[in-house]
Structure formats: structure tokens, C-alpha cells
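Q: build me a model from this:
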Amino acid sequence: MKASNVADSLILEVADFEVDVLTGVYSEETGQKQPLRISVSVRLKPYDRYLPDTPLGASKNYMDLKFAASDALPEGVHFTLIEAVADHITETLFLQDERVEAVTVKIVKLAISEAGEKIGMTLTRERR
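A: Below you'll find the model as predicted:
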């Protein structure tokens, strides 16, 4: 098959890590960090070919995804909605690298689970 007959899609992922974030709507949540389980996937404009000696610059450091969902969150800022946390993560990743075509952030609020269910949301945003 000729390379001109194929179209690649490269998805980088960091899944199911926990971060404590100031978030919540109710008064008992205000001022207290809550544990969130966050997964981030990024669709990156793919390199032409990935050969054994392809340099790191042809992809993206996976730790950039984790950084955007942890250390890049502003310290001391209370996010009323976890949707705002996801929004901040997506914008950070778009600003980091122009090759990022789309970002998906899944957040599960661990503190409100009663029987192990996963309660949360997923935000997907594509670059226009």
C-alpha cells in the first residue's frame, strides 16, 4: 500500500491519575480540595513515518499531558464546575503545541461515589 493511500491519526494518552483540585458547587466543598481521577487524550498531527530512529520531536512528551492536568492548574483557584477544570486543561494543551488537533479530558469526582460508580464528565474540543 502506498503511503499516499493512508491517513494516520496519532492519539497520545495519560489515563486514570488522581489530582486534588479545589472544586465544587456546595458550601461544604468550598475551600477544600477534592480528589479527581483525570484521563487526557490528545490527537496530534502525525509525523510522516515513525522509524526506529525517529526523534522525540516527531511526537509529544506524554508528561506534558499530565502536567496540563496537574501542575498547570492554578494554585488556590476554586473551579465551581469540573467542566471548568477540563476547559483549563484543554486550553493549556492547545497553547503548548500547535500540532495538537483535539483534546479529550475525562474527569471522575471520586468524593461523591457511593458504590464505586464513576460520576463525572468528558469534554472533547477540536482546534478550528
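Q: CA only for contacts and neighbour counts going forward, please
A: Will do.
Q: pick out the residue closest to the middle of the protein.
A: residue 40 (2.9 Å; C-alpha atoms, centre = their mean).
Q: tell me which element that one is part of?
A: Element membership of residue 40 [criterion: DSSP states H and E] is strand 33-44.
Q: packing partners of that strand?
A: When contacts are defined as 3 or more C-alpha pairs under 8 Å, 6 or more residues apart in numbering; DSSP states H and E, strand 33-44 sits against strand 10-22, helix 62-68, strand 100-109.
Q: another for comparison:
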Amino acid sequence: MTSTLQLQVRDIDLMILTGIYSEETHLPQLLRVSVTADLTAPEHFAPDAKLTDSKNYMDLKDAVLNTCPEGQHYVLVEAVADAIIDSLFQDDRVTAATVNIVKTALTEKEERIGIERTRTR
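A: Okay, the predicted model is just below:
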């Protein structure tokens, strides 16, 4: 039997320089970012399991907030997603990662307009 653990962090607000149009490129835009990471995991976690048996889900939040340097312009939000996934894949236990990015400036009402990028190894 194999076991996978999926860690999730949802709806982190990130201010980043992104876009292709002149009105987008000079001011940071608010992106709403969600991340899912699949990890290799033991079949069962004992009640006294240690954090090293898993992964701190705050690492996912840190990957979102600290991966993209301030002032760096990303033409496509896909590149932002790739940078976050690259950061997560520094941990060999991560077998797959998905980053969902919503460009809040494009949304009206309850719409969620953006991209979802998944990579596995």
C-alpha cells in the first residue's frame, strides 16, 4: 500500500508586478494564490508523530509569499506559478504541486479568472 499526503493553503493575497499591457506593468497587482502539494507519506501517522514525518504547511505559505522577489516583473502569471512550484520542489518529498492564481483585478462578483498550473515528478 502506498500513501500520499496532500497539503493545502488557500487564498493567499500576493502583490506582484505582472501583466502584458502598459497599464498593468508599472504597479503591483493583487493575486489570490492557492497551493496544493502532494507528499510521499507513511501509511499511518502515530499520535506522537513528529513534524519531520510530514511537512509544515506553512512552507507552502512561505513559498507563495517569499519566492517572487519584490520588484521582479512577471509577464505571465504562469511564471509566478512556476517559481512557486520550483520552490516547493526543493523538498524531495513533494511529488506533485498545483498552484492556482486568480487575478483579482479581472474579477466581478464571484468570478475567479486566472490559471492553474500543475507539475509532477
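Q: on that earlier part again, do you know which of the helices and strands packed on strand 33-44 of the first structure lies nearest residue 47 of the first structure?
A: For those, distance to residue 47 of the first structure was read as C-alpha to C-alpha. The smallest value, 8.7 Å, belongs to strand 10-22.
Q: average offset between the closest one and the second structure?
A: Taken over the aligned residues, the distance from strand 10-22 of the first structure to the second structure averages 0.7 Å (mean C-alpha distance after the TM-score superposition for the first structure).
Q: what stretch of the second structure does that strand fall on?
A: Mapping strand 10-22 of the first structure onto the second structure (TM-score structural alignment) gives residues 5-17.
Q: how far does that stretch sit from the chain's center?
A: Stretch 5-17 of the second structure sits 5 Å away from the centroid of its parent chain (C-alpha atoms, centre = their mean, to the nearest Å).
Q: re the thing from before, what is the aligned counterpart of the residue nearest to the centre of the first structure in the second structure?
A: In the second structure, residue 40 of the first structure lands on residue 35 (TM-score structural alignment).
Q: check contacts around that match.
A: 8-10, 60, 97-100 (C-alpha atoms under 8 Å, 6 or more residues apart in numbering).
Q: what do you get for residue 78 of the first structure?
A: Contacts of residue 78 of the first structure by C-alpha under 8 Å, 6+ apart are 21-24, 30-31.
Q: okay, those residues in a markdown table with neighbour count and distance to residue 126 of the first structure next?
A: As requested, the contacts of residue 78 of the first structure are exported to a markdown table (neighbours: other C-alpha atoms under 10 Å; distance: C-alpha to C-alpha, whole Å):
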| residue | neighbour count | distance to residue 126 of the first structure |
| --- | --- | --- |
| 21 | 23 | 25 |
| 22 | 24 | 26 |
| 23 | 23 | 25 |
| 24 | 19 | 26 |
| 30 | 15 | 31 |
| 31 | 14 | 32 |
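Q: among those residues, which pair sits farthest apart?
A: By the measure C-alpha to C-alpha, 21 and 30 form the most distant pair in the contacts of residue 78 of the first structure, at 10.9 Å.
Q: surely residue 24 of the first structure and residue 83 touch.
A: No - look at residue 24 of the first structure against residue 83 with C-alpha atoms under 8 Å: they stay out of range, at 10.7 Å.
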